[in-house]
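1. pasting the sequence and the predicted model now:
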Amino acid sequence: MDLHKTGDDVKEPFLTGLDFLPDGRLVAVDNNNKKCIILNERLQRLGTPYKLKYHPNCVVCMCHHTLCVTFGGGKEVRLLSVSTDNTITLTREIKTSSRFHSICCMSPSHMVVSTFDDPRPARMISVDGEESDFDHFLTFPMKSYKLDESLCTYVQSKNTLVLTDKLAHTVYMYDTVKGTSRAVTNENIQEPRGACVGPGDTVLVCSQNKHSIVHLRVDGDLLGTYRVDMKYPRSICVSKNDTMLALSGGTVGALKLHLYKISPQCVR
């Protein structure tokens, strides 16, 4: 789908966060127009978009139909609920001590977030608003990322934190139990952006300047690369049953949202 300004949009839609609900509906946050929208398997909008107060960065679906949204400017996270008739309502506002960018599920009650303008590039937050840090033995890059320079995901079954470093062209893999880490570099990884958990507890990463998706194991081994018909892919997510993949990106005037079917070969 090409993303064009429609209805009460002020600008061309810029989808910076994606995630699937358990029933297969796709949730997206539109940073330019400060909206949260629901789409079906044909990428048709369902219900009325929810208007947000600030420019959203990312969204994750927690248990049942609870969404958690991060924002660009302020130190705040908002919890939203989605009904079966596609009505979105605000359930809680959480003030935070850090600025959060990407957000992903760590457990039914906890999330992992990437930060910016903070010496701790990845942190944890509960649905009750309790913030915490990873154990000190994790060796993070000695720098504070700026907005859009680093994003994260978390592979729950492998206790693995994945952190992308756009300017270093690197994907970091951290075993949060053993305290080990690996820096993954490859000619196919150029300005990595969004990442998500893929089939079989693998990792999918948007390689922005290669206009492709890179498929990795948590040990850093490269499984493959997939060229996409989109410039500068940015945000990515996989459905709960590992059958669908959503991807957004593009350039001004040519922003896109793609939906892919995942073949059984990728799941094995």
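-> Here it is on my side, so go on.

2. for the rest of this, base every contact and every neighbour count on C-alpha atoms.
-> OK.

3. look up how far S107 lies from the closest residue in space to P108 that isn't next to it in sequence.
-> Spatial nearest neighbour of P108, chain neighbours left out: C63 (5.8 Å); criterion: C-alpha to C-alpha, 6 or more residues apart in numbering. Here C63 is placed at a distance of 9 Å from S107 (C-alpha to C-alpha, to the nearest Å).

4. just S97 next, same as before
-> Here S97 is placed at a distance of 21 Å from S107 (C-alpha to C-alpha).

5. tell me which of the two has more neighbours.
-> More crowded of S97 and S107, by other C-alpha atoms under 10 Å: S107, with 13 against 10.

6. neighbours of the closest residue to that one other than its chain neighbours, just the number please.
-> Once flanking residues are discounted, S107 sits nearest to Q156: 7.4 Å by C-alpha to C-alpha, 6+ apart. By other C-alpha under 10 Å, 13 other residues sit near Q156.

7. got another one to weigh against that:
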Amino acid sequence: MAEGDSVPGRHLSLSSDEELDPDNIYRCRSHQHTHPIEYYCNDHKEMCCVKEAFDGHRPCKTTKIGELHQLEPELVDLPQAISRTERICFQSVTMKANEKLARENLNRQLQEKIQNIERLKKTIMEQLDAAKEDFQAVAARETKEGTLNKLDHMENISTFLDLSHSVSQGSDVTKKAIISLYLRDKAQEAKQNMFVNFEMEHTRQINMTVNRWLNRALTETTLLTFNSKPMPVSSVQFKLSVSILLRADGRWLNNEPLISGLDFISQQRILAVDNRNYKLILLNADLTIVNVHTFDRAPVDVVVIGNSAVVSIPGYQILEVFDITRDNRIVLKAHLPTISQYSSLCKFDDTSIIGCVLHDKNFIRKVTFCQHMTEIKENILRTPFPAKKFKISEMYCGYDQEINRLIVTDKQNAKVYIHDRSDDSLQTLIEKRKLVSPQGVAIGPFWNTYVCSEQTNSLLQFLPSGELLDVHPLNVKFPHVLRISDDRGKMLISNRRDGQRFLQVYDIVHWPDCISSNSETGKKAITNTGFHIIPLM
């Protein structure tokens, strides 16, 4: 590579002034903005000039910028890009204001705890001083009134011993007997009073009082905790836009459908896997069926990568890849035998997916697609999840590339496992009587985790910290499939109740007025509204 040429994927960074310069926006960063941008590298996902396309991206697949609106219209959809960027900016502003409030709250808690410690310190010292004075008073009284008098009495007994010696040398047997009996009684009395019989009961009470105060002080000091996390925020509303009752129609579907997998695809279309009728269903935005593909055995899940759809068929131990064309054709692209039986699927990146496999303790796999989605590489993804073998419909997975988090639901144990791959940590979410038979899972706005609780007919919303933020009742029985779009703008839900199976689309509405002014403090405050499900009118 000649001097001055750039390395693909390592473009020069722009300063703030350069980014705002319109001339620089349309010129190649790799060549100091001297060449106009004319090509887009599909492999490195970056724009470049003619020189860079031939020098740095020669082996890559490149497309002229002017032809992208015909070949990949979603990639250059400006209104969608503006909407997505506005949402990200809005989230950034919300989180920044939220973090400021969290810091102010932390400082306030800190000052309150310091004041509590000072008050506790003063109280303890007062108690210790009182205990010291009480102890000294008891000691003075006992030693003066009891023990010293008894010791003085011992001196009187010792003087009687002189008489005893003289009697013992005489011959009077009667006197000797009398003196012996007298000395025996006095010796017994002296033995009982030989040691200081100090009354300690009151002292023990003082010790108990002091220890109680000390234990309380240590306990309160140990339990001082400060919450520096942002306050729970979810400034969105979920508005039910379309809801259909799933029934056999005699044309596409012979039996009542059972949706086991859902995902979004370009042109506001939706893909659904019908496990009961062995179908891959393509629907438009109003949930009208536009095409179907029929399988030989029951499919379980679907995940979209670009304009291709990957379907898991664990009964045949295969993954099938389909191209979904703009004119709504479903074209089988590859029939890929697999080592494992894949059930739930989710997107990992532009060329890979994550799959949950059946009957294997190492149940997480990463599947990488090669050669234009016609070949695969399967690898065990090492996770801290408990080693357990799952059956079909006992687990669902979700992944978010931005925060690098992998989530798996465990239906039988009523748990949700969250693996933060950035630090290899594991969270286990358990909510008794609320999280019952967890099924579909997804990461939504503000990186909150949403889980379908099948037996409580609700959607649980968890903060990134793992704290339960809210429980949202659903108007369907036994919800089990959940998918949120990549732009966090829509949500799909389906259920498994016989005779009452629905497919529903929700619009995720971001409300700018969730950042409201607090009239009392004059500071910005975040309204913790959770989200509201607005019924379809």
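-> Yes, it's here. Everything numeric here is computed off the predicted structure, so don't read it as measured data.

8. re earlier: report the secondary structure state of the residue nearest to P108 of the first structure.
-> With DSSP: H, G, I helix; E, B strand; the rest coil as the basis, C63 of the first structure sits in coil.

9. gap between the spatially most central residue of the second structure and A53 of the second structure?
-> Nearest residue to the geometric centre of the second structure (C-alpha atoms, centre = their mean): G466, 3.5 Å. Separation of G466 of the second structure from A53 of the second structure (C-alpha to C-alpha) stands at 46 Å.

10. what do you get for I376 of the second structure?
-> Applying C-alpha to C-alpha, the value for I376 of the second structure to A53 of the second structure is 28 Å.

11. could you do L280 of the second structure as well?
-> Taking C-alpha to C-alpha, one finds L280 of the second structure at 39 Å from A53 of the second structure.

12. could you do K186 of the second structure as well?
-> K186 of the second structure is 118 Å from A53 of the second structure, by C-alpha to C-alpha.

13. who's more crowded, those two?
-> The residue with more neighbours, out of K186 of the second structure and A53, is A53; 23 against 15, by other C-alpha under 10 Å.

14. is that one part of a helix or strand, or is it coil?
-> Under three-state DSSP, A53 of the second structure comes out as helix.

15. which residue in the first structure aligns with it?
-> Mapped onto the first structure by TM-score structural alignment, A53 of the second structure lines up with nothing.

16. leaving out the residues flanking it, which one is nearest to A53 of the second structure?
-> Nearest one to A53 of the second structure, counting by C-alpha to C-alpha, 6+ apart, is Y39 at 6.8 Å.

17. quick one: neighbours of the one you found, just the number.
-> Here the number of neighbours of Y39 of the second structure (other C-alpha under 10 Å) works out to 22.

18. again, but for Q169 of the second structure
-> 9.

19. spit out the contact partners of it.
-> Contacts for Q169 of the second structure (C-alpha atoms under 8 Å, 6 or more residues apart in numbering) come out as none.

20. what lines up with it in the first structure?
-> Under the alignment (TM-score structural alignment), Q169 of the second structure maps onto nothing in the first structure.

21. and the gap between the residue nearest to the centre of the second structure and R483 of the second structure?
-> Taking C-alpha to C-alpha, one finds G466 of the second structure at 20 Å from R483 of the second structure.

22. aligned partner of H110 of the first structure in the second structure?
-> Aligned by TM-score structural alignment, H110 of the first structure pairs with S352 of the second structure.

23. right, and that match touches R365 too?
-> No: if you go by C-alpha atoms under 8 Å, S352 of the second structure and R365 don't touch, sitting 10.3 Å apart.

24. sounds good, over and out.
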